[in-house]
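Visitor: Build me a model:
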Amino acid sequence: MRGMANSDTLSQLRLRHYRLLQAISQYGQLSVAADMLSMTQPAASRMLAEIERLVGEPLFRRHPKGMQATASGEVLARRAGWILSGIDEAEAELAAVREGRRGSVRVGAVTGAAVAHVVPAIQALTPEARAAEVHLEVGPSGRLMTGLDAGEFDFTLCRVPSQTDSQMFEILRGHEEDVRFLVRVGHPLLDRGPLTIRDLDGYGWVIMAPGTPLRQGVEDAWLSAGIAPPREILNSASLLVSMAHIRTSDAIAPVAREVGDLICGTGRGAFVELPVTPGLLLSPYHLIRHRSRPISPLAERLLTLVMDGMAKP
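Guide: Down below sits the predicted model:
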């Protein structure tokens, strides 16, 4: 026979060839390898002869107890194992992607929605999709809608700015945002009992920038109560900045109810909600996806979990 074949010759080998090489190497018997591959022994013998013809040299030595790979046969059998293992892994990964158990998903959300709905949905997704890569960006609605339009997110939970062409998007579900007022433990207002908006006048604030729904909601509440909106304001969208500021001052931080519950529950007793009545409701945020842009099965699965969570009372 000729010497070892070049790569052009080896490229003629097919998966069925590699499966037979691996099986013969593993079991050492042509008849057993044929059975494992649901072939007849004559068919397996003809296929092996075809492989050796393509390669240009014998790949197995026949002896009374079975078959033993030659040096070249060991190389091809080992490579066959790698190739077939890679294909099996690719098939498993493809199935995981198709079933929404693998891949990546990008979500944008306003702070309250991220805490209330996206994080619980991610936690519910994790046990069934441990290989999933989830990206969550928290920000203002304008930034999130721009990102959704540009394809940066699979879906968002935010408000739709007035200048947005809403026909481009599918609005799946809405949720009102209930505001809480956070202060440090020992704040002077905590000794006053039930409070109204007017009782909060005269204190400093840490709050989002003008034009954001939370800022607009607070200012409207002040105007409705017949008082001027707060003037001593630290403008910041950062929760860490808000917590740092109110912990060492008498400032007040309005936040979404879910965010307030989280901070008060994990702040080691450093923060508390003011008992303000009536409460303050903001315009609802929505679960939004782009009408013309399909999303992956993983993103569909996470979106469904978010939607299910938003449907709960």
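Visitor: C-alpha from now on. contacts and neighbour counts both.
Guide: Fine.
Visitor: What ranges does the stretch 51-200 of the chain have for its helices?
Guide: Assigned helices in the stretch 51-200 of the chain, in chain order: 71-98, 111-113, 119-125, 141-149 (criterion: DSSP state H, counting those that start in this stretch).
Visitor: Wasn't Val272 part of a strand?
Guide: Yes: using DSSP: H, G, I helix; E, B strand; the rest coil, the assignment for Val272 is a strand.
Visitor: wait, doesn't it sit right on Leu182?
Guide: Yes: counting by CA atoms under 8 Å, Val272 touches Leu182, with 5.7 Å between them.
Visitor: So which of those two has more stuff around it?
Guide: Leu182 (27 against 21; other CA atoms under 10 Å).
Visitor: Next, the structure of the following sequence, for comparison with the previous one:
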Amino acid sequence: MLLLIALDEQRNIHRAAEALHMTQPAASKQIKDLEEMLGVKLFERLPRGMEPTIYGETMIRHARMALTSLSLAHDDVVALKQGLVGQVEVGVIMTPAMSLLPRAIARIKQHAPLLRIGVHVEPSNVLLDMLERGTLDFMIGRIVERDGATGLIYEELTEEPACAVVRNGHPLLENKTLQVKDLAGQPWILPPQGSILRHRCDMMFRRAGLEPPANTVDTTALLLITSLLQQTDSLHVMPLEVAQYYASLNVFSILPIELPFKMDAFGIIRQHDHLLSPGANLLLQAVRKAAKEIY
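Guide: So this is what the prediction gives:
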């Protein structure tokens, strides 16, 4: 591989051999053996040097890619010897950010405390942009319909049930036979129009023969939502796992009604042609293991 690259750069067998501290006959024999093995001519022998054929250009390109991969392998081995130092960048939507990813990170930090882990909590479409730009090693989110969303590997983890939450002590918490019709006339804090969760919430009321709530505040800002819930009798719809986390902290309560819809499933998404570093691969395996335990 080194000889192919040297010949591409020098276009002269004598200078290529010198660059690799080889004799010219040895270099010539290696090229001849390779050509015989492949059954094609890799270089045209010209009076003033050598020019790669179309077959030669193909082999040179693959040789460069292979050597780059081997160089990265060397860096990975060094990282492993030093206790898995390095940087991993992972993107995650809100629900798996509550329990799945923290459990995986806690497990990784026991074995590789020097591994730096960057976590980006964003909607799936933002994370997909980051993944396609190479900013992320992998992400945990949803596949959304978009142009050019090819070359992605998706491993589904779980569906995402939704629930309604209110402030602690809300009057509706006393009603153990709540129905959708009991929620329609209430004030709501909802995701903006056009979002998947808002659409499914509106359709829940329409299927029950009701108009969607008119008294709404449209926002996804969790700090604002939490403050409004505590100061008003508003209802809010959110993923069940996120709600359970905040309910465990006594921030707000989950209404005793099973909403008749779910969010789309989410999973691990990575690029097909992206070779993960040892640290990123270790975190990926930890996420898979934690997902089996949780889901």
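Visitor: just to revisit the earlier point, right, so of the helices of the stretch 51-200 of structure 1, which gets closest to Ile227 of structure 1?
Guide: Nearest of those to Ile227 of structure 1, taken as CA to CA: helix 111-113 at 27.0 Å.
Visitor: That closest one corresponds to what range in structure 2?
Guide: The aligned range for helix 111-113 of structure 1 in structure 2 is 94-96, by TM-score structural alignment.
Visitor: how much does that stretch stray from structure 1?
Guide: When structure 1 is superposed, stretch 94-96 of structure 2 averages 0.9 Å from its matched positions, counting by mean CA distance after the TM-score superposition for structure 1.
Visitor: Can you list the neighbours in contact with that stretch?
Guide: 121-123, 140, 239, 241-242 (CA atoms under 8 Å, 6 or more residues apart in numbering).
Visitor: which residues touch the spatially most central residue of structure 1?
Guide: For structure 1, Val134 is the residue whose C-alpha lies nearest the centre (CA atoms, centre = their mean; 2.2 Å). By CA under 8 Å, 6+ apart, the contact set of Val134 of structure 1 is 104-107, 122.
Visitor: Switch the residues you listed over to TSV; also include neighbour count and distance to Val97 of structure 1.
Guide: Converted to TSV, the contacts of Val134 of structure 1 look like this (neighbours: other CA atoms under 10 Å; distance: CA to CA, whole Å):
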residue	neighbour count	distance to Val97 of structure 1
Ser104	17	9
Val105	23	11
Arg106	17	15
Val107	23	18
Ile122	18	16
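Visitor: and of the residues you listed, the nearest to Glu74 of structure 1?
Guide: Of all the contacts of Val134 of structure 1, Ser104 has the smallest distance to Glu74 of structure 1: 39.1 Å, by CA to CA.
Visitor: The residue lying closest to the closest one once chain neighbours are set aside: neighbouring residues, count only.
Guide: In space, Ser104 of structure 1 comes closest to Glu133 once its chain neighbours are excluded; the distance is 4.5 Å by CA to CA, 6 or more residues apart in numbering. When neighbours are defined as other CA under 10 Å, Glu133 of structure 1 has 14 of them.
Visitor: Leu223 of structure 2 now?
Guide: So Leu223 of structure 2, with other CA under 10 Å, has 8 neighbours.
Visitor: Aligned to it, what sits in structure 1?
Guide: Match for Leu223 of structure 2 (TM-score structural alignment): Leu240.
Visitor: quick one: contacts for Leu15 of structure 1?
Guide: By CA under 8 Å, 6+ apart, the contact set of Leu15 of structure 1 is Leu84.
Visitor: Also His274 of structure 2?
Guide: Counting by CA under 8 Å, 6+ apart, His274 of structure 2 makes contact with Asp137.
Visitor: repeat that for 10 Å
Guide: Applying CA atoms under 10 Å, 6 or more residues apart in numbering, one finds that His274 of structure 2 lies in contact with 134, 137-138, 151-152.
Visitor: ok, now His111 of structure 2?
Guide: 83-84, 282.
Visitor: And it, what's its match in structure 1?
Guide: Matched by TM-score structural alignment, His111 of structure 2 corresponds to Glu128 in structure 1.
Visitor: still on that earlier bit, can I get the helices of the stretch 51-200 of structure 1 in JSON lines including distance to Val306 of structure 1?
Guide: Below are the helices of the stretch 51-200 of structure 1 laid out as JSON lines (distance: least, CA to CA, whole Å):
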{"stretch": "helix 71-98", "distance to Val306 of structure 1": "19"}
{"stretch": "helix 111-113", "distance to Val306 of structure 1": "10"}
{"stretch": "helix 119-125", "distance to Val306 of structure 1": "5"}
{"stretch": "helix 141-149", "distance to Val306 of structure 1": "17"}
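Visitor: Grab the nearest non-local neighbour of Val118 of structure 1.
Guide: Val306 is the one closest to Val118 of structure 1 (CA to CA, 6+ apart), at 6.0 Å.
Visitor: looking at this, the one you found is in a strand?
Guide: No: per three-state DSSP, Val306 of structure 1 lies outside any strand segment and is helix.
Visitor: Identify the residues contacting it.
Guide: 113-114, 116-122, 124, 157, 173, 287, 300.
Visitor: so His290 of structure 1 makes contact with Ile171?
Guide: Yes: the criterion here is CA atoms under 10 Å, and His290 of structure 1 meets it with Ile171 at 8.8 Å.
Visitor: which residues are in contact with both of those two?
Guide: By CA under 10 Å, 6+ apart, the residues touching both His290 of structure 1 and Ile171 are Thr156.
Visitor: Between those two, which has more neighbouring residues?
Guide: Taking other CA under 10 Å, His290 of structure 1 and Ile171 do not tie; His290 has more neighbours (22 against 18).
Visitor: Now do the same for that one: its match in structure 2.
Guide: By TM-score structural alignment, His290 of structure 1 lines up with Gln271.
Visitor: Could you do Gly226 of structure 1 as well?
Guide: Gly226 of structure 1 maps onto Gly209 in structure 2, by TM-score structural alignment.
Visitor: and its match, that one's in a helix?
Guide: No: judged by three-state DSSP, Gly209 of structure 2 forms no part of a helix; its state is coil.
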